[in-house]
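Undergrad: Return a 3D structure for these sequence lines:
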Amino acid sequence: MKGCITDAFRGLLCYRKSSVPEDATIPPTHTKIKIYSYKELSFATDNFNTVNLVGQGGFGCVYKGRLKDETLIAVKVLSIDSSQGLTEFFNEIEAVSSLSHDNLVRLYGCCVEKKHRILVYDYAENNSIAHTLFSKTSKPSIELSWEKRAQICMGIAQGLAFLHEEAIPRIVHRDIKPGNILLSRDFVPKISDFGLAKLLSPEMTHISTRIAGTLGYLAPEYARGAQLTRKADIYSFGILLLEIVNGRRNVDTKLPKKDRYLLEKTWFLVEHNQLTNWVNSIGIEIDTKTACNFIKIGLMCTQDTARLRPSMSKVVEMMKSEMEIDIQNLARPMIVSDFMDLCGGGTQYTTTVTNTDHLSTYSLLSTQSTLAKCQFEI
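TA: Presented below is the predicted three-dimensional model:
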């Protein structure tokens, strides 16, 4: 049923979800970001024609557009109720638009005309990694060589390191996954979708918040205790790194259970000294040593204990190094496949965290007394 929604219905759904009170909104006069009129963006997208619908997620629908000066743009119609004040909205948008890095999608400006909340981004001509590597068609539209994959992995690491350690204020993305990594014409990776991002002031180490993310990329401690730190992004990056190197999703329910979960499969190969042979069988001409190092870095990033995961700047350093990565002291993560089977691998969800005195089959980790109930978004 889910896969049968027509493009027209999806477009209508995106439009309706974006409804907010009809009162006119006037942007603050001091704002530094470019303000687009709704008429201008409607013209650019051919009245938000579903033919131009290039993506959608929990926070909005994205349309390809072309301005009068021929500039290609990505127009994101936010699915919000606008409970957030206008000043707060502009403050957050200004914080994001002020960031400049080769591996971040550039935010051009926004539209806040009447009921509309729309963001305007640079357009990535090669879509997302999810589209490129995991196309639903029998064969992806673009074949990514090992050289391109390695460059993409490095670019994502550098972009995330910038968000965590250099951006002011510091930013935790909260939903690093293939669909949120866009590719430019030259296959430069661009981290996108800051709809889930929370801003960290320098004096803060974590933010307690409602859990939001994508199952399979969600760090175990984040799902368990709703404590948001940069280490949660690092876990997600580790999973993404394994996916890009291997060219497969981290959860593939069509495979036998022993091969279904990429993280568990990778640990099995490491423990049985089969990693090198497996890398050589991926199906593309590959730099075996570098690919094995990237996989080992992915395992370091996905340690159960958050403090044992390296910082993103350390990850970049290791990825640039030609030294072989040593993972002898790494501990294999707890098996989460039963939880993944229960919740439906790869499903986007939010969770409500409550305290309980007893263990539950819904617990993410059976040794914890915290209950994480899955609430699926259809």
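Undergrad: Could you use CA atoms for every contact and neighbour count after this?
TA: Will do.
Undergrad: just the strands in the stretch 101-250 of the chain please.
TA: 107-111, 118-122, 170-172, 181-183, 189-191, 198-200, 207-208, 211-214, 227-228 (DSSP state E, counting those that start in this stretch).
Undergrad: I have a second one here; can you model it like the first so I can compare?
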Amino acid sequence: MIISWITTRWPFRRTPQTANGREVQIFEIFDFERIVAATDDFSDINIIGRGRGAVYKGILENGEEIAVKRAPRNAHTGNEQLQNELNLLARLKHKNLVKLTGFCIQQQEIILCFQFMHNHSLDQLLFENYDGTRILEEEIELNWGQRSRLIQGISSGLLYLHEDNGDTIIHRDVKPANILLDRNMVPKISDFGISRPFEEDRSFFTTDNSRGTIRYMAPELQSGMLSPKADVYSFGIVILEIISGIRNTSCPLGLVSLVLQYLNEGRILELKDARLEEPCSNGEIKRSIYIALHCLLEDPNSRPDMRQINLWLTSESTHPLPLPVRASHWGSIGIDATTVVNSATLLEI
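TA: All right, here's what the predicted structure looks like:
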């Protein structure tokens, strides 16, 4: 039973506890009736997100707003993913990870309760619907300073997952829809349903379950090879989307092809979102594109790890390594593999 699995695996109490020498987060155990009241019986009107189930906005009796995540009814896989998410978030705490405040167990079902994010998800701010209409009714503009802080914050959260939490955790689905924004526009990585620990003494492990979102997945995942470098690849796509305001899925050949094309045509700054007003640091934008191209190299062993990326993003005196000069290093991206990529211009002031 789920209750037995949880209570024996992690001690969710209202007083501080430790597990294996590590402090475990303190969560509130919600009564199901309280969650029903907060979400108006899981009303469709309160749905604020969908994916592996639905996320509802809830308002507790004291006025506190929460986000309630529930798997589809009778969905065994969805419930397993919520178990996995609960298990991981019990031992993770970082300013750039979504905060789990509590959970509810109703018979064989787990319902998770999170801190409510007032500025929605990053994809809702960056993109329009496919028909050209706005996703959000209110218009929230992101200047370059905010976008740069978003990139750094996501990088910091991934570094914590990969290296600084005592384990190595691979998120496996890094994308703007899974980046939530609080009142102060601080990014929070969310949705750990398919995340998993990684054994530190291995370079890769093989998985026959290539879960994730196709246009953000690293190419080696097609062969079932999983490592933290898969998250690095996804992060590279996210950087380009933050800079351009363009969905990777909106480009027939992908954003990487567009970047290399613009780069070789000497018009790389045309990639930046038209909504970005001057003054805008073109040097910082080009440097961020350069870092993204490092993340997106086809060979995972050639990609930097998140500590190196974080250092590049936060230290102007630390220069990224030279990039390869052939387009073939970015895989099958729809352009001539022998094309020479003049990436050095990205680091010119």
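Undergrad: Superposed, what's their TM-score?
TA: Superposed pair, TM-score by TM-score structural alignment, normalised by the length of structure 2: 0.80. Supporting alignment: 309 aligned residues with a CA RMSD of 2.8 Å.
Undergrad: most neighbours per residue, which of the strands of the stretch 101-250 of structure 1?
TA: strand 189-191 (a mean of 27; mean count of other CA atoms under 10 Å).
Undergrad: That one vs structure 2, mean deviation?
TA: Once fitted to structure 2, strand 189-191 of structure 1 is off its aligned match by 0.3 Å on average (mean CA distance after the TM-score superposition for structure 1).
Undergrad: so that strand matches what in structure 2?
TA: Under TM-score structural alignment, strand 189-191 of structure 1 corresponds to residues 187-189 of structure 2.
Undergrad: now the matching stretch, how far from the centre of its chain.
TA: Distance, stretch centre to chain centre, for stretch 187-189 of structure 2: 7 Å (CA atoms, centre = their mean, to the nearest Å).
Undergrad: so which of the strands of the stretch 101-250 of structure 1 gets nearest Leu133 of structure 1?
TA: strand 181-183 (11.5 Å; CA to CA).
Undergrad: gap between that closest one and the chain center?
TA: Counting by CA atoms, centre = their mean, strand 181-183 of structure 1 comes out at 10 Å from the chain centroid.
Undergrad: can you tell me the mean distance of it from structure 2 after alignment?
TA: Looks like 0.5 Å for strand 181-183 of structure 1 (mean CA distance after the TM-score superposition for structure 1).
Undergrad: returning to that earlier point: how about residues contacting the match of strand 189-191 of structure 1?
TA: Under the contact criterion CA atoms under 8 Å, 6 or more residues apart in numbering, stretch 187-189 of structure 2 has outside partners 95-98, 150, 153-154, 157, 174, 178-182.
Undergrad: Kindly indicate the member of those with the most neighbours.
TA: For those, the largest number of neighbours (other CA atoms under 10 Å) sits with Val174, at 28 neighbours.
Undergrad: separation between it and Gln261 of structure 2?
TA: Distance, Val174 of structure 2 to Gln261 of structure 2, using CA to CA, to the nearest Å: 25 Å.
Undergrad: gap between the two ends of stretch 117-126 of structure 1?
TA: 26 Å.
Undergrad: err, stretch 126-138 of structure 1, not the other one
TA: Across stretch 126-138 of structure 1, first to last residue, CA to CA, it's 18 Å.
Undergrad: So which residues of the stretch 1-150 of structure 1 form helices?
TA: 7-17, 38-44, 86-97, 129-133, 146-165 (DSSP state H, counting those that start in this stretch).
Undergrad: Please convert these to CSV, extending it with distance to Pro189 of structure 1.
TA: Below are the helices of the stretch 1-150 of structure 1 laid out as CSV (distance: least, CA to CA, whole Å):
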stretch, distance to Pro189 of structure 1
helix 7-17, 26
helix 38-44, 25
helix 86-97, 18
helix 129-133, 9
helix 146-165, 6
